[in-house]
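Participant: I would like the atomic coordinates for the input below:
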Amino acid sequence: MSDASEGPEGAVADAYKGNWVDRYAPEAFKPYFRLSRLDRPIGTWLLLLPCWWGLFLSIAATGDPRFFDIWIFAGCGIGAILMRGAGCTWNDITDRGIDGSVARTASRPIPSGAVSAKQALGWAVAQSLTAFLILLTFNWAAIGLGVLSLLPVAVYPFAKRFTYWPQIFLGLAFNWGALLVWTAHGGSLGWPAVLLYVAGMAWTLFYDTIYAHQDKEDDALIGVKSTARLFGDATPAALRVFLVACVLLMGLAVIVASPAGGTLALVIALGAPLAMGAHMLWQLGRVKLDDHDRLLSLFRSNRDAGLLAVLFFAAACLV
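Facilitator: This is a model prediction of the structure:
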């Protein structure tokens, strides 16, 4: 893993080398952009992709694409950047007493002194309010779901203090978009969206358990809990369970949705869980629990896993 001291001043240890924030952002904004993880876009993708699953599966199910869906698609992208940024900023505020004791997080803006907790709070509020303006363009049912999503976002940073399953709380927050966007398109919540949501939670347990193994030694020293610490050397077996749950639940979501394009659309949509599952199986075959660079690389590869599902759901809309 790269060391922050090898990169530009103020760079965060696990950021992409040569990322645009380090290279091009104005100096005054760099600490705030780093708080929002704009130098590490994988989290934005992981928040965004379930939104797009919900949108395209809803369109495939109803056979009723609308012009407003273009805005839903784009609005999800902007909203994911903003809400992931707000959530990460809130996480860093609540973890400011912990991050300085963990090698991977000690270089973040608050523990490094680049931004105060008060400044970070103002930044979190600004991002949240901007995202709320986007949410207001959706229907009332979706707006209500968007407001409810703040609950798991608020709780998640504290979960690792009282449970070995903080990844469940992350999954509750990160996959909420499947519920919200299904509702934004169709006007009401449906069982396919709920199944897609739970499938996304299994996916989150899969990728974030891989990610958490990077910090397991530091976490044990400071008393922070995670599924990585819970499973230990048995992690590959747990990952297999999460993989199978994700594939089965996503497949069931497709079947319950019954794409309007008939059998061909159903077959295409069922390619989503199969292709995504194949990618997750590839990841599982490459896991080395003590190889931090590989763990980070595999975690980041979940963007491609989630995009495979998006592509198949989108293709099912064309039939």
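Participant: C-alpha only now, for contacts and for neighbours.
Facilitator: Fine.
Participant: what's the span of stretch 156-169, first residue to last?
Facilitator: 5 Å (CA to CA, to the nearest Å).
Participant: which of the residues in it are buried?
Facilitator: Tyr156, Pro157, Ala159, Lys160, Thr163, Tyr164, Trp165, Pro166, Gln167, Ile168, Phe169 (16 or more other CA atoms under 10 Å).
Participant: quick one more, to check against the first:
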Amino acid sequence: MADQLIFKIAPSSWTPFLQLSRIDRPIGWWLLVLPCWWSSALASIAGGRLLHVRDLLAFLIGAIAMRGAGSTFNDIADRKIDAKVERTRGRPLASGRVSVRAAWVFIAAQCLVGLAVLLSFNPFAIALGFSSMGFVCVYPFMKRITNWPQAVLGAAFAWGGLMGWAVAFGSLALAPVLLYFGAVFWTIGYDTVYAVQDVPDDEKAGIGSTARFFGAHIRAGVGGLYALSVVFVGAAFIAAGAGGWALAGLAAFAAHLALQVGRIDDGAASALRLFRSNRDAGLFLFAGLAVQALSNVLMQA
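Facilitator: As a prediction, this is how the structure comes out:
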């Protein structure tokens, strides 16, 4: 598989650190960058211009770096719990293949890449980016005290819904705020699906999750979260004056989420497959926005 090729190319001594960064699991940075791309594209529509490719590329680099840093920090915080869970006991820190000190150094290196990207933006966007760190820092500990750690993850992962607009305009407006909440509910929904894999182990370890909270009503729970996501994203589109192409992308996004809900069951393999499919759902939405931005510019020419 293409996402495993890096392990064959890189020196074997790098393998534990590449695993810490989840570089072989690109779904994490896809889900982190997509709200950034949505927000940037929505700003392009509102501003009557083409997509800003430089911003999209910067967001991609930043998402890969910061997803890696966040995953490493999460593994530091959860190393003792991970050692008790079948799916995670082989992780570098839980298995002792990487020391905590080395993991902290690796976090610093990844954060420097993210910082370089952030400092390339305007002052407002820089300050806004730094303000997300509170959610990032507390997330790994939320599963110990609440059944809704996914809500904190949503607050962090959806921050790009604000950032794209802030980079474009140096300020915020109603549209990106609505988009942010849409991304928050989307994140809670797909991470609930992901958490289905760990319900038995989480129960043994006393760890909370929305999958445990919804229990037998998980389809209704995820369906409600996805419905809220679609409503808020649609409201964001209306607030920004987005047209038919954007709404077509939203319709494809909503249809994909509806299909997911219909296929949720108790199987771990199914849950992982549905979780990963959210990359495609997010790309459908972005495609609609991208075509809308291009269409608007062509109509003005």
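Participant: Just give the TM-score of the two.
Facilitator: The TM-score (TM-score structural alignment, normalised by the length of structure 2) is 0.95; 295 aligned residues with a CA RMSD of 1.3 Å.
Participant: after the longest helix seen in structure 1, next one along is what?
Facilitator: The residue-count maximum for a helix in structure 1 (DSSP state H) belongs to helix 68-94. As assigned by DSSP states H and E, the chain's next helix or strand after helix 68-94 of structure 1 is helix 109-112.
Participant: Make a markdown table from the buried residues of stretch 156-169 of structure 1 and add distance to Phe242 of structure 1 to it.
Facilitator: Listed next are these as a markdown table, based on distance: CA to CA, whole Å:
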| residue | distance to Phe242 of structure 1 |
| --- | --- |
| Tyr156 | 20 |
| Pro157 | 22 |
| Ala159 | 20 |
| Lys160 | 19 |
| Thr163 | 18 |
| Tyr164 | 16 |
| Trp165 | 13 |
| Pro166 | 15 |
| Gln167 | 12 |
| Ile168 | 12 |
| Phe169 | 15 |
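Participant: Return the member of these nearest to Asp99 of structure 1.
Facilitator: Pro157 (11.9 Å; CA to CA).
Participant: Can you tell me what sits against stretch 97-109 of structure 2?
Facilitator: Stretch 97-109 of structure 2 is touched from outside by Pro16, Phe17, Gly68, Ala69, Gly70, Thr72, Phe73, Ile76, Pro92, Leu93, with contacts defined as CA atoms under 8 Å, 6 or more residues apart in numbering.
Participant: ok, back up a step: let me know the closest of the buried residues of stretch 156-169 of structure 1 to Trp45 of structure 1.
Facilitator: Gln167 (16.9 Å).
Participant: Determine which residue in structure 2 is aligned with that closest one, please.
Facilitator: Aligning on TM-score structural alignment places Gln167 of structure 1 opposite Gln150 in structure 2.
Participant: what does Leu221 of structure 1 give?
Facilitator: Matched across to structure 2, Leu221 of structure 1 falls on Lys204, judged by TM-score structural alignment.
Participant: next one: Gly187 of structure 1
Facilitator: Under TM-score structural alignment, Gly187 of structure 1 pairs with Gly170 in structure 2.
Participant: these two touch, right, its match and Ala127?
Facilitator: No: taking contacts as CA atoms under 8 Å, Gly170 of structure 2 lies outside contact range of Ala127: 10.5 Å.
Participant: quick one: which of those two has more around it?
Facilitator: Using other CA atoms under 10 Å as the criterion, Gly170 of structure 2 and Ala127 rank with Gly170 on top: 16 against 13.
Participant: what's near enough to touch that one?
Facilitator: Contacts of Gly170 of structure 2 (CA under 8 Å, 6+ apart): Asn122, Pro123, Phe124, Ala125.
Participant: Gln292 of structure 2 now?
Facilitator: By CA under 8 Å, 6+ apart, the contact set of Gln292 of structure 2 is Ile45, Ala242, Gly243, Gly244, Trp245, Ala246.
Participant: Chain neighbours aside, what residue packs nearest to the second one?
Facilitator: Going back to what we said before, that points to Ala242 of structure 2. Among residues not flanking Ala242 of structure 2 along the chain, Ile45 sits closest, at 6.5 Å (CA to CA, 6 or more residues apart in numbering).
Participant: hey, where'd the helices end up in the stretch 201-301 of structure 2?
Facilitator: For the stretch 201-301 of structure 2, helices defined by DSSP state H, counting those that start in this stretch occupy the ranges 210-214, 218-240, 244-263, 268-276, 278-300.
Participant: right, and these - which one's nearest Leu162 of structure 2?
Facilitator: helix 218-240 (11.4 Å).
Participant: Only the buried residues of the closest one, if you could.
Facilitator: Residues 218-219, 221-223, 225-237, 239-240 are the ones in helix 218-240 of structure 2 that count as buried (16+ other CA under 10 Å).
Participant: From the opening residue of stretch 222-235 of structure 1 to its closing one, how far?
Facilitator: The first and last residues of stretch 222-235 of structure 1 sit 21 Å apart, counting by CA to CA.
Participant: Same list (the helices of the stretch 201-301 of structure 2) but as TSV, adding distance to Asp24 of structure 2.
Facilitator: Putting those into TSV (distance: least, CA to CA, whole Å) gives the following:
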stretch	distance to Asp24 of structure 2
helix 210-214	25
helix 218-240	27
helix 244-263	24
helix 268-276	13
helix 278-300	15
